[in-house]
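[1] Just to be clear, the model below is a prediction. Sequence and coordinates:
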Amino acid sequence: MHYYIKNMVCDRCILIVGQCFEQLGHPPLGISLGEVETAFPLSPQRLAELENRLTGLGFELIDDTKTRLVEKIKNVIIGFIHHHDTPVKVNHSTYIESHLHKDYAYLSSLFSETEGITIEKYIIHQKIERVKELLTYHELSLSQIADQLGYASVAYLSGQFKKITGLTPTQFKQQRPPRTPLDRVGS
């Protein structure tokens, strides 16, 4: 049985959601961002308990097909941007389309209709959050960050960063304003 969960954005989320299922006596057979597979369905009572636990932790069970697909789009984007340490040289639309096996035009239209923001803008916001993370931890130079995230130049990255945050990357490093939680990026 597959359960779809909104707001799973990192490995820690996977751990927490997995623990919720285990505490209910239904250890996951498989778990990834936004999706949990169990050996058998939860009873209505256990499902209600799961829903309460997840809601208390900032997650949400998804039962609508379109909402599930939008959440999968988000998870593919987050994985693409936040969980690759090496540059991925592929077009975002091709990457999303290949992972979800659906036409990109349909996915883009559904995403915009549901989220009120285009996939492209969502990707930009996610990239900026990744830049903030990398700048905060001093892991890479701005040139390396630009290369890793697929920017054509440091100048383009800096311009986009300033447009979104109101700060240059250098100003951000000096001020270190709080980062936006990944499940709230682009909202």
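    Good, I have the coordinates.

[2] alpha carbons only for contacts and neighbour counts from here, please
    Will do.

[3] and the residue most central in space within the chain, what does it touch?
    Nearest to the mean C-alpha position of the chain, by Cα atoms, centre = their mean, lies residue 78 at 3.3 Å. Going by Cα atoms under 8 Å, 6 or more residues apart in numbering, residue 78 touches 9, 126.

[4] hang on, it is in a strand, isn't it?
    No: applying DSSP: H, G, I helix; E, B strand; the rest coil, one finds residue 78 to be helix, outside a strand.

[5] quick one: it and residue 29, what's the gap?
    23 Å (Cα to Cα, to the nearest Å).

[6] for this protein, what spans make up the strands?
    2-6, 30-32, 35-37, 60-62 (DSSP state E).

[7] List of residues touching the third one?
    In other words, strand 35-37. For strand 35-37, contacts defined as Cα under 8 Å, 6+ apart pick out 1-5, 18, 28-31.

[8] Pull the most distant pair out of those residues.
    Spanning the widest gap among the contacts of strand 35-37 are 5 and 29, at 15.4 Å by Cα to Cα.

[9] With neighbour numbers in mind, choose between these two.
    The neighbour comparison of residue 5 against residue 29 (other Cα atoms under 10 Å) goes to residue 5, with 22 against 13.

[10] And here is the other one:
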Amino acid sequence: MKLYIKNMVCDRCKMAVETVFDKLHLNPANVVLGEVELKEESLSAEKYQEMKTALESLGFELLEDKKKTIIAQIKAAIVELAHYTKEPLKVNLSGYLGNKLGADYTSLSSIFSGEENNTIEHYYIQQKIERAKELLSYGELTLSEIAFQLNYSSVAHLSAQFKKETGITPSQFKQDLKRNTLDRV
């Protein structure tokens, strides 16, 4: 039995969801971002409601609507790509999502845009910029290394998208971090 869970976007989220299933004595065969595959073929209505309530108490939503499920799968795939994938993307985003979700990209894009008031491409850019902010805040990588890690063609391309999304340059973002740290207040 496959379940789709909204807001399950990081490793800590996966651990929280696994804990819920463990407490309910359910047996997940596989837990990945946004998705849980149970060994059980079906659940009683009572057990299903108990699981749903437990997930909601942690800020997760069990998706029962097909469109919401597809959107959650798209978001989980993009978060995984932007935040957790180290190697360069070998195909374009549409090819990656089409292969990953086993669906036609045009229909995925139509569903996503219609429900989210955002495009898949822009959501991907937003995720990459959030990852860039995270990496900049660590101060361990140069902007060039960050651009390479996030599959940008150049530092200029990353900087332009960063400024368009945040209103400031990556350098200004880094300076603001230094000015606003708690040990300097």
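    Noted; the coordinates are in hand. Worth saying up front: this structure is predicted, and the values here are computed from it rather than measured.

[11] quick revisit: save the strands of the first structure as TSV, and put in distance to residue 175 of the first structure too.
    Listed next are the strands of the first structure as TSV, based on distance: least, Cα to Cα, whole Å:
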stretch	distance to residue 175 of the first structure
strand 2-6	32
strand 30-32	35
strand 35-37	37
strand 60-62	34
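
[12] So what does residue 94 of the first structure match up with in the second structure?
    Using TM-score structural alignment, the partner of residue 94 of the first structure in the second structure is residue 95.

[13] Could you report the distance from its match to residue 146 of the second structure?
    23 Å.

[14] Residue 152 of the second structure now?
    9 Å.

[15] Look at stretch 87-101 of the first structure and report the distance between its end residues.
    Terminal residues of stretch 87-101 of the first structure lie 23 Å apart, using Cα to Cα.

[16] chain center to it, what's the gap?
    Relative to its chain's centre, stretch 87-101 of the first structure lies at 15 Å (Cα atoms, centre = their mean, to the nearest Å).

[17] Show residues contacting that stretch.
    72-73, 76-77, 80, 103-104, 147-150.

[18] Same check on stretch 49-64 of the first structure?
    Here stretch 49-64 of the first structure makes contact (Cα under 8 Å, 6+ apart) with 3-8, 17, 20-21, 24, 68.

[19] Pick out the most distant pair among those.
    Largest pairwise distance in those, by Cα to Cα, is 23.0 Å, between 24 and 68.

[20] so where do the helices sit in the second structure?
    11-23, 45-57, 66-79, 93-101, 105-116, 120-138, 143-149, 155-166, 170-179 (DSSP state H).

[21] mean per-residue distance, the fourth one to the first structure?
    For helix 93-101 of the second structure, the mean distance from the matching residues in the first structure following superposition reads 0.9 Å, by mean Cα distance after the TM-score superposition for the first structure.

[22] same question, the longest one
    Superposed on the first structure, helix 120-138 of the second structure shows a mean distance of 0.6 Å to its aligned residues (mean Cα distance after the TM-score superposition for the first structure).

[23] for the third one, same thing?
    Helix 66-79 of the second structure, aligned to the first structure and superposed, deviates on average by 1.0 Å (mean Cα distance after the TM-score superposition for the first structure).

[24] Check the burial of the closest residue to residue 119 of the first structure other than its chain neighbours by counting its neighbours.
    Computed as Cα to Cα, 6 or more residues apart in numbering, the closest residue to residue 119 of the first structure that is not its neighbour in sequence is residue 108, at 6.1 Å. Residue 108 of the first structure has 20 neighbours, counted by other Cα under 10 Å.

[25] what's the answer for the one 3 residues further on, then?
    Residues lying near residue 111 of the first structure (other Cα under 10 Å) number 22.

[26] Over to residue 124 of the second structure?
    The tally of other residues near residue 124 of the second structure (other Cα under 10 Å) stands at 19.

[27] And the one 5 residues further on, by the same measure?
    Burial of residue 129 of the second structure, expressed as a neighbour count using other Cα under 10 Å, amounts to 22.

[28] Next: residue 149 of the first structure.
    22.

[29] For it, which non-adjacent residue is closest in space?
    Computed as Cα to Cα, 6+ apart, the closest residue to residue 149 of the first structure that is not its neighbour in sequence is residue 87, at 6.3 Å.

[30] how near is residue 146 of the first structure to residue 73 of the first structure?
    Relative to residue 73 of the first structure, and taking Cα to Cα, residue 146 of the first structure is found at 23 Å.

[31] ok, now residue 158 of the first structure?
    Counting by Cα to Cα - residue 158 of the first structure and residue 73 of the first structure are separated by 26 Å.

[32] and if you look at residue 104 of the first structure?
    Distance from residue 104 of the first structure to residue 73 of the first structure, by Cα to Cα: 10 Å.

[33] can you check residue 41 of the first structure too?
    Counting by Cα to Cα, the gap from residue 41 of the first structure to residue 73 of the first structure is 25 Å.
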